[in-house]
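Undergrad: Provide a 3D model corresponding to the input given below.
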Amino acid sequence: MPEVNRSAPPPVGGWTRFVTARPRLALLAALVITALAVFAGSGVADRMGSGGWQAPDAESTYATEVLAREFPASQPNLLLLVDSGSAGVDDPAVAAEAARLTERLKAEPGISGVGSYWETASPALRSEDGKEAIIAARIGGDEKTAGETLDRLAPAFAGERGPVTVSLGGPVAVQHEMQTIIQEDLLRAELIALPVTLVLLVMVFGSAVAAMLPLAVGVVAILGTNAVLRGLTEFTDVSVFAMNLTTALGLGLAIDYALFIVRRFREELAGGADTRTAVGTTLRTAGRTVLFSALTVAVSLSAMLVFPQYFLRSFAYAGIAVVLLAAAAALILLPAALVLLGPRINALDLRRVLRRGKKTAAAGAGPAGATADGPGAGPAGGADASPGRGWAWLGALVMRRAPVFAIVTTVGLLLLGLPFLGVKFGTADDRQLPASAESRVVQEHIRDGFPGSPGGGLEVLAEGQGSRADHADLKDRIEQLPGVLRVDGPVADGPAAYYSVLPKGEAVGEQAQQLVRDLRAMPSASSLDTSVTGTAAVLVDSKDAIADRLPWALAIIVVVTLLLVFLLTGSVLIPLQAVVLNALSLTAMFGAVVWVFQDGNLSGLLAFTSTGDIETTLPVLMFCVAFGLSMDYGVFLISRIKEEYDRTGDHEHSVTFGLRHTGGLITAAAVILAVVMVAIGTSRVTNTKMLGLGIALAVLMDAMVVRSLLVPAVMKLMGRSTWWAPAPLRAFHSRFGVSEGEAAPAATPTTPAAPPGLEPTAEAEEISGARRDIGEPARR
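TA: From the prediction side, this is the model:
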C-alpha cells in the first residue's frame, strides 16, 4: 500500500474562531432570537390552508373562479344535511323548519347562493329514502375567512332544530375539520416523539448532557421555521400539512447533525486534543459534511418549488427553512456549547450502573474509550474497548461476498417496489378524515344515499355572445358524449352561462376523467368559449401539471446532487452511484404506499379508509423528502470513507473504516428519525399517516439495507475505479472541492508500510481480525 505523508492540521482559526470566540454571547443571542421566533411564529397554523392541490393556472381553476363570482349557487361549499327522521322531508312541519333555516342562512354575512330541496324540488338534493335533504350554500372569502364563518355558523345551525337534525358538511367543513385535527395530532406527535427521542439519545450517547444538545438544536430549528412560515403567510398560501414536515425534519436532521458533530468532538477529545482544538477539527471535518448534507437535502426539497400547487410548494418552504436552520444551529450554536462544556460533554452518564460490571471485567485492558469510535465513546464515556468492531466485521463480510449481497439486495428492493406499478392517482376527499368526523359523516350520507353528488359533477362554463340556438346546440353535443348521465342548464347571466354535467360512474373515476378530456376536445360554436371544472377536472389538471413539471424537478435534484457529491469526493462514479442507490432505497416505500394505502391492506390495524387511489401530489412529496434524507446518510458515510482513502490510499480498508465509524451513527440517527416520523404517522388524517409511515420505512431501509449492505458491496465491485475522474475534473476538484478530511499530498509509491494511525496494535489489527473471522486473508 502506498505511504501517504500527512500534513499537520492547521491551527485553530477562521470559522472556528468566529463561532467560538464568545460562546456565552453566542448562546445568549441564540436564546433571544429563539424567544423572538416563538413570538413571531405564534398562531402560524391558524393562518395556513388545508387545500393547495389545485394548479392555479389550470383551466379548472379559472372556471371555478368565474362560476364562484358569477353563479355562486353553482359552487356550493357548505352543505346542511337535514335529517327528518321517520317523518320524511316532505312533512309540512319539516318543510316549514327547513324554509326557516334557509332564510336564516341567506341573511348571514358572507353567505351567497343559498338553495335547498324545498325551494328547487331538485331530486339531487333529496335522499333516495326520502328522510334527508340538503340546503346548499357558498361561503365567500379565502380559507381563513371561510373557516371563521363556519365557526360562527355551526352553533346556530348544527344540532337539533325542532323536528329536524342538522349536520354541516361540504368542502369548507371538510377542510376546516382537517386543519383542526392536524393541529391536534401534531401536538400529540410532539408529546410522543420528544420523550422517546430523549431516551434514545441517552442510550446512544450515554451522557444526559450530550443527549440534550441535539434536542436543543431541533427546537431552535422548529421554532425558527414556524416564524419563517408565519412571515410567508403574509405573501402566499401555505399548507397546514407543512407543519408536520417542520417538526419531523427539525428534530430528525438536528439530531443527525448534532450526532455527527458531537461524536466527532468526543472522538477528538478521546485522542488527546484540548477543547478548542477538538472543536476546530470537528468543524473542519464533520462540520463540512453537515454543510454538504444540508445543501443536498435542501436541494431535494427545493425541487418542489417548480410545481404550481401550493401544497407542494409549502413543503419546500418549510423543508428548506428547517434544514438550513438546523445546519446553522449545529454549526454555530453547537460549537459554542461544546467550547463551554469541554470534557463535561460526557457528564451525567446514565448508563454507568449498567456498565459497571463490564468496566470491572475490562479493567486490565486499558483506559475506557481509548479508541472512541462510536457515538457513545469518549473519555469517561465507558465505550466498549473495540467500538464499531461489529460494523467492521459486517463490512468485511459484505465485501467478501460482494456480488451476492449486491444482487440479492437489489432484487429484493425491486420486488418490494413492484406494487407501485399498479398505482392509481386520485384526489383527497372527506375520507382522509376519521370515520367519526362530522363533515365526513355528512359526505358519506350524500355519497351513499343521494342520486347525485352536489358539487361532485362537472360544470361547463360557456362565455361569449352566443345565441339561444348556440347554447342549445352546445347542450345537445354534450349530451351525445359517452360517459354523460345527465345535463342540466344552461343557466345564463349576461355573456356567461354554465351547464351541470353528471358523469356516469364515480365522480373522479377514469370514465369521469375521460369525459373531462372529451368535453375539452369538443368543438363549440365560434361565438362561445368553453372551460370545464369540477372534481374530475381538477384531478386531470393536477396530474397534467405534475407530469409537465416532474422532469424539471428530477433534473434539479439529479444535477445538483451530482455536483455537490463530486465537490465532496472528486469522483465521477460516486455521485452516479449515490443517485442510483438512493432512488433504489425508495422502492420499498412506494411499494408499501400502494399495497397499504391504495389497496387497503392493514387498513383496520392502521385505522384509515382506503379510497382505491393515492393523492396525486403525495408521491412527489415523499420522493423529494425521502431522497433528501437518503442523501443525508449517504454523505455521512461517503465523506468518512473519502477522508480515510485520502489518508491511506487503501480502498477496501477505507470502505470498512467508513462503515465502522458511521454505521452505528447512521443507524441510530435513522431509528430516531423513524420514531419521529412514526409519531407523525399516528395522525388521524390519512395523507399525514401515509407521509409519516412511508418516510419512516424509507429511512430505515436506507440506513439498514442500502448503507450497510448495498453501498459496501457496490464499492467493492467497483474497486479503485470508484475514485476515478478525468484530468480536467480532477483539476476542478483540486481548486473548488472540499472533503471531510484535510487535503493530503499525493501518494508516493514506496515499500509497504502501515500508515500513521494503523499500527498493528491498534485499528488495523481489529479490521484485519474481522476479515480473518470470516475467512478472508488479512490484506494491506
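
Undergrad: contacts and neighbour counts: CA atoms only from here.
TA: OK.

Undergrad: my guess is residue 459 is in a strand, correct?
TA: Yes - under DSSP: H, G, I helix; E, B strand; the rest coil, residue 459 sits within a strand.

Undergrad: Can you report how many residues neighbour it?
TA: For residue 459, the neighbour count with other Cα atoms under 10 Å is 28.

Undergrad: and this one, so I can compare the two:
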Amino acid sequence: MQVVPEGGPDSEATKRLVQDIRDRHDELAQRYGVDIAVTGMTAVGIDISALLGAALLPFGIFVVGLSFVLLTMVFRSLWVPLKATVGYLLSVGAAFGVIALVFEQGYGAGALGVDRLGPVISFMPIVLMGVLFGLAMDYEVFLVSRMREDYVHGGDARRAVTTGFVSSAKVVTAAAVIMFSVFVAFVPEGDVNIKPIALGLAVGVAVDAFVVRMTLVPAVLHLLGDRAWHMPRWLDRVLPSFDVEGESLAREIELADWPEPGATDALAAQGLRLDAPDGHPIYQDVTFRVPPGAALVVSGPHRSGRTALLLTVAGRAHADAGVLKVAGLVAPERAPAIRGKVAVASLARALDPVAALREAFATGAPVVVLDDLDTVSDPALRTAVAAELAAARGQASAAGRPSPSSSAACRPTA
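TA: Predicted coordinates for the structure are as follows:
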C-alpha cells in the first residue's frame, strides 16, 4: 500500500505520519492478523536521521575526550588540552550557528546561492565535526608545540608564547587560508547537499584558526604563565610520554659526560627523590655510584621506600628529581632500554626464591635487582641464594665478561 503524505519528505508532519503508522503495528496485527512495516525513501531517510542524531552526542564525547587525552600526553599539561578542547567546541558551535542562520533562517541565502530553505542533510554534523577536529588539532599542535619547545629550552613561559607564536603563526595562517579557500569555493555553485557542509567547514576553519588558535590560545597561555605547563605528578607517572620537543635528546646530550668523562659505572645517581601523592617523600637525597661487578645494598624497614628506589633503578618507576644513569643510559628518558638491561627478582613473591634468582641471572642482563632479600629467613634457602650469587659471578668470570652488578634491598639486620 502506497501512502502519499501531504507534507514534504523533510517536514515534521511526514515524520509524525510515519511514526503514527508504526505505532499502530500491534493494534492492526491483533485486529486483522496482518504484519505491517513502513519503508520507502522518506521512511529510510527519517530512520537514518534518527540514528545519526542519536550517535552525535557519543561521537562528540569520544572525539573531545580522545583529543584531551592525546594532547595531555603530548604537552604534559592539563590547561593546554582543556583550552584546545574548549576552543574546538567554540569553532563547531560557530559553524553550526552559521549553517542554521543561512539554511534555516535565510540570512544571506541569496548571496550564497541557496535556493531552498529547510533542514540540512542528516550526516552533516558528524562530517563537519570530524573534519574540523582534524584541522583544529593540527593548528593547535603547530602553534603550541613550538611554544612548549621554547619554554622547555628557555624556561620563560610568557616569552615562549611570544617566540613560539611568531615562529608558527605563518604556517597556521597559510594552512587556514588554503583550507578556507577550498571549502568556500563549493558554497555558491555546489550541490544542495554539499553547500551546508562546505559553508560550515569554511566558517569553522576561519573561526578556529584566526579567533581560537591565534587569538585566544596565546592570550590564555600568557595569562597562565608557568601554570599552563603544570601537570600533577601522579598523572604524569600514569600517562605515557611523547617527546615531541626533543627534551630527552637534549637531556642525554647534557649528561653525556656525567658523572665524569669516560665513566663506565653500572649505576650512578645523584639527589634522587620520589614523592608520594600527598607530597611526602618516599625516598630523597639518594646518591651512589656502582662500578661493574659491584653490589649496592639498599637497607631500611618495611615501607621505607627501598622497593620504590629499586624499581626506579630498574626503569619501572621514575624519580621526581635527581639524576640517574643505568648502564650508561639516562633515566627516565631511556626507561624502555633500561628495562631491557635490568632483570628484577622479587624474592618475597616468588614460590622458589632460588629459581627466581637463577631466572634473573639467566637473562644475561648487566644489572640484576633483588628485592626483599631479607624475607629469605630459612637458613637453607639463604645458603642456596648465596651459592647462586657466587655461581653467577663465577660464570661471568669464566666467560670473560664483568660480573652482573646487583642491587639488593634488605633490612639492616639481614
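
Undergrad: can you give me the strands for structure 2?
TA: 267-275, 281-290, 295-299, 321-326, 329-331, 342-346, 367-371, 405-410 (DSSP state E).

Undergrad: any idea which of those is most buried?
TA: Highest mean neighbour count among the strands of structure 2 (mean count of other Cα atoms under 10 Å): strand 367-371, with a mean of 25.

Undergrad: Taking strand 321-326 as reference, get the angle to it.
TA: 120 degrees (axes from the mean of the first three to the mean of the last three Cα atoms, to 10 degrees).

Undergrad: Show where strand 367-371 of structure 2 falls in structure 1, residue numbers please.
TA: Under TM-score structural alignment, there is no match for strand 367-371 of structure 2 anywhere in structure 1.

Undergrad: got it, and stretch 386-393 of structure 2?
TA: Aligning stretch 386-393 of structure 2 against structure 1 (TM-score structural alignment) gives no matching residues.

Undergrad: Just the buried positions in that stretch, please.
TA: Buried residues in stretch 386-393 of structure 2, counted by 16 or more other Cα atoms under 10 Å: 388, 389, 392, 393.

Undergrad: cool, and stretch 98-112 of structure 2?
TA: 98, 99, 100, 102, 103, 106, 109, 112.

Undergrad: ok so, going back, of the strands of structure 2, which approaches residue 190 of structure 2 most closely?
TA: Each of the strands of structure 2 has some distance to residue 190 of structure 2 by Cα to Cα; the shortest is strand 329-331, at 56.7 Å.

Undergrad: Just confirm residue 136 of structure 1 is within a helix.
TA: No - remark: residue 136 of structure 1 does not belong to a helix; assigned using three-state DSSP, it is strand.

Undergrad: Quick check: closest non-adjacent residue to it.
TA: Excluding the flanking residues, the one nearest residue 136 of structure 1 by Cα to Cα, 6 or more residues apart in numbering is residue 79, at 4.7 Å.

Undergrad: Quick one: map the one you found onto structure 2.
TA: By TM-score structural alignment, residue 79 of structure 1 lines up with nothing in structure 2.

Undergrad: And what about residue 79 of structure 1, helix, strand or coil?
TA: Per three-state DSSP, residue 79 of structure 1 ends up strand.

Undergrad: All set now, cheers.
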